[in-house]
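Peer 1: sequence below, structure please.
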Amino acid sequence: MTIGRVTVSDGKTISALGAVRRALDIDAEGVATLVAALDGLEDRIEKAVGLLLGMEGRLIITGLGKSGHIGAKLAATFSSTGTPAYFLHPSEASHGDLGMVQPTDVILALSWSGETRELSDVLGYAKRRTVPMIAVTAREDSTLATAADVALVLPRVREACPHNLAPTTSTLLQMAMGDALAIALLEARGFTEESFHRFHPGGSLGAALKHVREIMHESDALPVIAASASVLEAIGVLSAKGHGIVGLTRDGALAGVITDGDIRRYLERNATSTMQAALHETEAGEIMTEGSVTLRPDMMAGEALSILQSKRISAAFVLSDGRPVGLVTMLRLLNRGTA
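Peer 2: Okay, the predicted model is just below:
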């Protein structure tokens, strides 16, 4: 077998990249077809979002097989974006789990054909208990679409599978519609970065959504001296604090910064000066860089990381009313899992 080629059963070879490209092209075409069909679904989408916004209970998502896997993923997405959601396996529903579904809930049922037999008990229960139901299916005349209060009918598209059999593009469209509904609810509720932080306290996402004030160096760890201090004093603070930067203040406000690189370049320029003049008699404020990049205490850590990366700097002071109250370094952000 050569690199990039895969041998199939009849001895022929195919291009792995070519197969992947064809599958993704079909998927992209399917998503484009769904986007084009949205205008015809406008009233139904508005009704579905209205049901979910007015829901007093939880969103119960159900589906079997591949649709079930998509449903479980969507339950996690809805929950993490402010809509309490739970995945209900239709077979388990028939053996007692229907008891968790209440009239205050809304059911989101997924079935490409709309004729999944295992969903019948869920449909019957929803009718008896008047639980609102939203269907995501590809058949307008299906049992599921007919039983639902709102039927979001997806366009029937070709599967990425070369035999048009394995659920691939169809499950992609189910997930895309579910994700889009979650985002519509997120926007309607004014779900903010702070809201994300409440639901994502762990992992890199949780780290990125922490506030700068939660992770910054502060108090005695701050490398700050007066702008009137000598260059030698600035070098001492750089060495003692070990952050590669020192902030210079005038009347408590940050006036500028000096970095290790600034010191090196200053000494190179003054190689012919006496040590006394270069280090002891020169004020640090004379060689500082004004207008340095600064951060806010209420800024998200992820935003701070983006700023440091885009400016290609390793540290920045955090200011409150112009005064340095903290320092954030690239190393600090990465050690805290921000990425």
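Peer 1: switch to C-alpha atoms for all contacts and neighbour counts from now on
Peer 2: OK.
Peer 1: the closest residue to Ser79 other than its chain neighbours and Gly63: what is the separation?
Peer 2: What sits nearest to Ser79 in space, not counting adjacent residues and going by CA to CA, 6 or more residues apart in numbering, is Ala85, at 5.2 Å. For Ala85, the distance to Gly63 equals 14 Å [CA to CA, to the nearest Å].
Peer 1: how near is the most centrally placed residue in the chain to Glu193?
Peer 2: Centroid-nearest residue in the chain: Leu205, 6.6 Å away (criterion: CA atoms, centre = their mean). Distance from Leu205 to Glu193, counting by CA to CA: 11 Å.
Peer 1: equivalent analysis for Glu92, please.
Peer 2: Taking CA to CA, one finds Glu92 at 36 Å from Glu193.
Peer 1: same thing with Leu185?
Peer 2: For Leu185, the distance to Glu193 (CA to CA) stands at 15 Å.
Peer 1: of the two, who's got more company?
Peer 2: Leu185 (20 against 12; other CA atoms under 10 Å).
Peer 1: before we compare anything, build this one as well:
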Amino acid sequence: MNDAQLIQVATEVIALEAQAVNGLLSQLDNDFVQACHIIAACKGRVVVTGMGKSGHIAGKIAATLASTGTPAFFVHPGEASHGDLGMITRQDVVLALSNSGETAEIVTLLPLIKRLAVPMIAMTGRPDSTLAKFSSAHISNAVEKEACSLGLAPTASTTAALVMGDALAVTLMTLHGFTRDDFALSHPGGSLGRRLLVLVSDIMHTGEQLPIVQQDASIMDALVEMTAKKLGMTAVVDLQGQLAGIFTDGDVRRLLEKAIDIRQASLLEVMTVHCQVISEDVLAAEAMHVMEQKKINALIVVDANKQVTGALNMHDLIQAGIV
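Peer 2: Modelled structure (predicted):
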């Protein structure tokens, strides 16, 4: 085969699978709606099962359901008849995937599922199949032909099942009113989770790590504090411990440009008085937004009484995965 023929084969595969996905639109019916209502009313979990390639798709659908507000997990049908069926409770719903609807390992489980009196949703390519007839709701994902050149390997059918599974999960997510905050709670390790969960208080510097000097300190004292705490700034407080201002690397550069004698000048003269502050109970993502908007690299954290409680800079946000 030459290069053009290779591209042609790949093009035909993609076209056939795209056609299979488009064909799903006409298969969305009352059974799909009924499946959504059955799962929405479930007090337990959705137990997803499938054999072979359908099993791989079933595992992905279970993961998508679980991460979008519908508790779910995958059970291998071959293992189910050897003890794993004990994972299914009377509070659950079974979602079974089989393109033929006749997968022996799943059909074997039907009497046991019936005895448990749990509803079963079948997702197959044959509405007249054993699984479809047994189910409380049958979701059809039939395809005209596989994308495999031999018409044998599950290709278009598994793609269709995956897309229908996504449609089911996202529809349920919308039905449940699942929000970005809910998504973050189930994805704490992801970037979205960090942006929606991490507070300023989680990453700010406090105690011995907090750069802070009195307003009557010398500029040299402020420079020593900045160097020791390595945040490129120091908070300046008055006698009551309230924030009086901030002294930053930028202030130092401006001092040098003006040729001011740092041994003689007062810290009050050179610090930034009206500095940007933030509360410790807001999201770290909000701190990033403030820094970007104000074009600054550090923030002082204060409480309701203007007492300094912490400090953070852009590097802290980067380390926390917020940026």
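Peer 1: could you get me the TM-score between them?
Peer 2: The TM-score (TM-score structural alignment, normalised by the length of structure 2) is 0.75; 319 aligned residues with a CA RMSD of 4.1 Å.
Peer 1: what residues does the helix or strand hosting Asp251 of structure 2 touch?
Peer 2: Assessed by DSSP states H and E, Asp251 of structure 2 sits inside helix 249-257. In this structure, residues lying in contact with helix 249-257 of structure 2 by CA atoms under 8 Å, 6 or more residues apart in numbering are Gly232, Met233, Ile262, Val270, Met271, Thr272.
Peer 1: ok so Leu205 of structure 1 is a helix residue?
Peer 2: Yes: according to DSSP: H, G, I helix; E, B strand; the rest coil, Leu205 of structure 1 belongs to a helix.
Peer 1: quick one: contacts for it?
Peer 2: Going by CA under 8 Å, 6+ apart, Leu205 of structure 1 touches Thr338, Ala339.
Peer 1: Ala316 of structure 1 versus that one, what's the distance?
Peer 2: 22 Å.
Peer 1: can you count the residues close to the closest residue in space to Glu17 of structure 2 that isn't next to it in sequence?
Peer 2: In this structure, Glu17 of structure 2 finds its nearest non-sequential neighbour in Ala156, 4.8 Å apart by CA to CA, 6+ apart. Neighbours of Ala156 of structure 2 under the rule other CA under 10 Å: 26.
Peer 1: from Ile106 of structure 2, how far off is Ala156 of structure 2?
Peer 2: Separation of Ala156 of structure 2 from Ile106 of structure 2 (CA to CA) stands at 22 Å.
Peer 1: what's next to the one helix or strand Met291 of structure 2 maps to, contact-wise?
Peer 2: With secondary structure defined by DSSP H and E, Met291 of structure 2 is part of helix 284-294. Contacts with helix 284-294 of structure 2, where a contact means CA under 8 Å, 6+ apart, come from 195-196, 198-200, 203, 278, 297-299, 314, 317, 322-323.
Peer 1: how does it look with 6 Å?
Peer 2: Where contact means CA atoms under 6 Å, 6 or more residues apart in numbering, the residues beyond helix 284-294 of structure 2 that reach it are Arg195, Val198, Leu199, Val200.
Peer 1: and for stretch 70-80 of structure 2?
Peer 2: By CA under 6 Å, 6+ apart, stretch 70-80 of structure 2 touches Arg45, Val46, Val47, Val48, Thr49, Gly59, Ala62, Ala66, Glu105, Ile106.
Peer 1: tell me the one among the residues you listed nearest to His176 of structure 2.
Peer 2: Nearest to His176 of structure 2 out of these is Ala66 (CA to CA; 12.6 Å).
Peer 1: that closest one -> structure 1?
Peer 2: Counting by TM-score structural alignment, Ala66 of structure 2 lines up with Ser79 in structure 1.
Peer 1: and for its match, the neighbour number?
Peer 2: Count around Ser79 of structure 1 with other CA under 10 Å applied: 16.
Peer 1: again with the one 10 residues further on
Peer 2: A count of nearby residues for His89 of structure 1, using other CA under 10 Å, gives 23.
Peer 1: and for Cys42 of structure 2?
Peer 2: 18.
Peer 1: so the residue mapped onto it from structure 1, which of the three states?
Peer 2: In structure 1, Cys42 of structure 2 lines up with Met55, judged by TM-score structural alignment. At Met55 of structure 1 the chain is in coil, as set by three-state DSSP.
Peer 1: residue boundaries of the strands in the stretch 101-250 of structure 1?
Peer 2: Taking DSSP state E, counting those that start in this stretch as the test, the strands found in the stretch 101-250 of structure 1 are 106-110, 133-137, 150-153, 224-226, 245-250.
Peer 1: check the mean deviation of the fourth one from structure 2.
Peer 2: Right, strand 224-226 of structure 1. For strand 224-226 of structure 1, the mean deviation from structure 2 after alignment is 4.9 Å (mean CA distance after the TM-score superposition for structure 1).
Peer 1: quick one: residues in contact with that strand.
Peer 2: Counting by CA under 6 Å, 6+ apart, Val246, Gly247, Leu248, Thr249 sit against strand 224-226 of structure 1.
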